[in-house]
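Undergrad: Give me coordinates for this.
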Amino acid sequence: MAHYTSKYAIQSSPALFRQNKLKGFTLVELLIVIAIIGILASIVLATTGTARAKSRDARRLADFKSVQAALELYYSSNSSTYPPANTWAALGTALNAGYIKGLPSDPGSYAYTYQSTNGAATPVACGVVKCEGYLIRGQTEYANYMTQDVIGVGAVPSANCTVAGGPPYDYCLKR
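TA: Here you go, the predicted structure:
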């Protein structure tokens, strides 16, 4: 019986099997790499979530400052009185007459509130009395990111930052 060899014949030597075995990754190695990628992705997503919340809170602060500037323009043009409005929409109607291009809205799912006051340390809604003050309230996402801001008053209006039956506002701008 003759031994037939061909250049296409598969050789079965132990060295060839060892060489082919070293060319790929094992299932355990692939699972470890996938787990590491998953952990890194979750860290990145958690970090960007906090950054986005801080960004929206910074936008809220900028919105309040722009409304404050429009209110001061209104005050100087209208015999030293602020708009006698008790809702954000009513404030928008008063300020859209040349004081601000458009009243900003919350960048998230919260809402801003406005209340005209008599300007006292413990504000009372103005009606018959002159509107010499206001209270703008908003809610933030990131705890302790913003604090209350009092302009021209010595006390912080922490009691006035919360409205009975409403959401807990943690940022107040008072004049």
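Undergrad: Only C-alpha atoms from now on, for both contacts and neighbour counts.
TA: Noted.
Undergrad: residues in contact with the residue nearest the centre of the chain?
TA: By C-alpha atoms, centre = their mean, the chain has its centre lying nearest to R56, at 2.6 Å. Contact analysis of R56 by C-alpha atoms under 8 Å, 6 or more residues apart in numbering lists 107-108, 141.
Undergrad: Give the helix, strand or coil label for A89.
TA: At A89, secondary structure determined by DSSP: H, G, I helix; E, B strand; the rest coil is helix.
Undergrad: so which helix or strand takes in V44?
TA: Per DSSP states H and E: V44 is located in helix 27-77.
Undergrad: Same check on A85?
TA: For A85, there is no helix or strand it lies in under DSSP H and E.
Undergrad: show me the contacts for it.
TA: By C-alpha under 8 Å, 6+ apart, the contact list for A85 reads 91, 94, 114-116.
Undergrad: Mind doing that once more with 6 Å?
TA: A85 is in contact with 91, 116, counting by C-alpha atoms under 6 Å, 6 or more residues apart in numbering.
Undergrad: Next, the second sequence, to be compared with the first:
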Amino acid sequence: MRNNISFSTKGFTLIELLVVISIIGLLASVVLVSFPTSTKKTRDSIRMQELKQIQTALRLYYDIHHQMPINRTPGFGYCDNQANFLQELVDAGLWPYNPKDPGNRNYCYYDYGPDNSIGALLVVTLESYSGTEGIPGSCRPWAPGVNWCSKSDNSYYCLCTPYSPYW
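TA: Below you'll find the model as predicted:
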């Protein structure tokens, strides 16, 4: 008796399936490796945009009250508790809510006064930038190593808000 075993050419061979699965796995690993970096950059973008909006609210506050929100603790900026100066903006109707940083980092504030070219300083720490000196809009009023917004490469994004009627 003769065995009539016929092999169908329909379908994929085991080698073909392994090649396709390995290519899909390689592509998936590339996507997963780049995903955390893109989420950090997205959170940083949100931080920078929100800080610019807070700066606009501070300027409006100054136009109305002829002063910036005061420093609650002389000599210290608001970094540990962001609610004080932001709550003043909310109470004045210039900001709709007390913002929460997308990555649980604090928005920092310190008012250097009208006789200083810095004015009120807004600061946030970014995740995906090792040096923010080259980021447009980030002011650097101090020499390297002197303060939080020095000319050193650091991850602070700083906005100076001088007491100027011409902004």
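Undergrad: Check the mean deviation of stretch 22-42 of structure 2 from structure 1.
TA: With mean C-alpha distance after the TM-score superposition for structure 1, stretch 22-42 of structure 2 departs from structure 1 by a mean of 1.9 Å once superposed.
Undergrad: Identify the residue of structure 2 aligned to the residue nearest to the centre of structure 1.
TA: Matched to structure 2 by TM-score structural alignment, R56 of structure 1 sits across from R43.
Undergrad: Return the distance of its match relative to T9 of structure 2.
TA: For R43 of structure 2, the distance to T9 of structure 2 equals 52 Å [C-alpha to C-alpha, to the nearest Å].
Undergrad: Any idea how many residues pack against T117 of structure 1?
TA: Using other C-alpha atoms under 10 Å, the number of residues around T117 of structure 1 comes to 26.
Undergrad: Surely it and L135 touch.
TA: No: taking contacts as C-alpha atoms under 6 Å, T117 of structure 1 lies outside contact range of L135: 7.1 Å.
Undergrad: per the alignment, Y156 of structure 2 corresponds to what in structure 1?
TA: Aligned by TM-score structural alignment, Y156 of structure 2 pairs with D170 of structure 1.
Undergrad: What sits closest to its match if chain neighbours are left out?
TA: Q139 (5.3 Å; C-alpha to C-alpha, 6 or more residues apart in numbering).
Undergrad: again with D57 of structure 1
TA: T140 (5.7 Å).
Undergrad: Map that neighbour across to structure 2 for me.
TA: Mapped onto structure 2 by TM-score structural alignment, T140 of structure 1 lines up with L126.
Undergrad: In this structure that match contacts C158, no?
TA: No: counting by C-alpha under 6 Å, L126 of structure 2 stays clear of C158, with 10.3 Å between them.
Undergrad: Neighbour count for those two, which is higher?
TA: Counted by other C-alpha under 10 Å, L126 of structure 2 and C158 do not tie: C158 has more neighbours, with 27 against 22.
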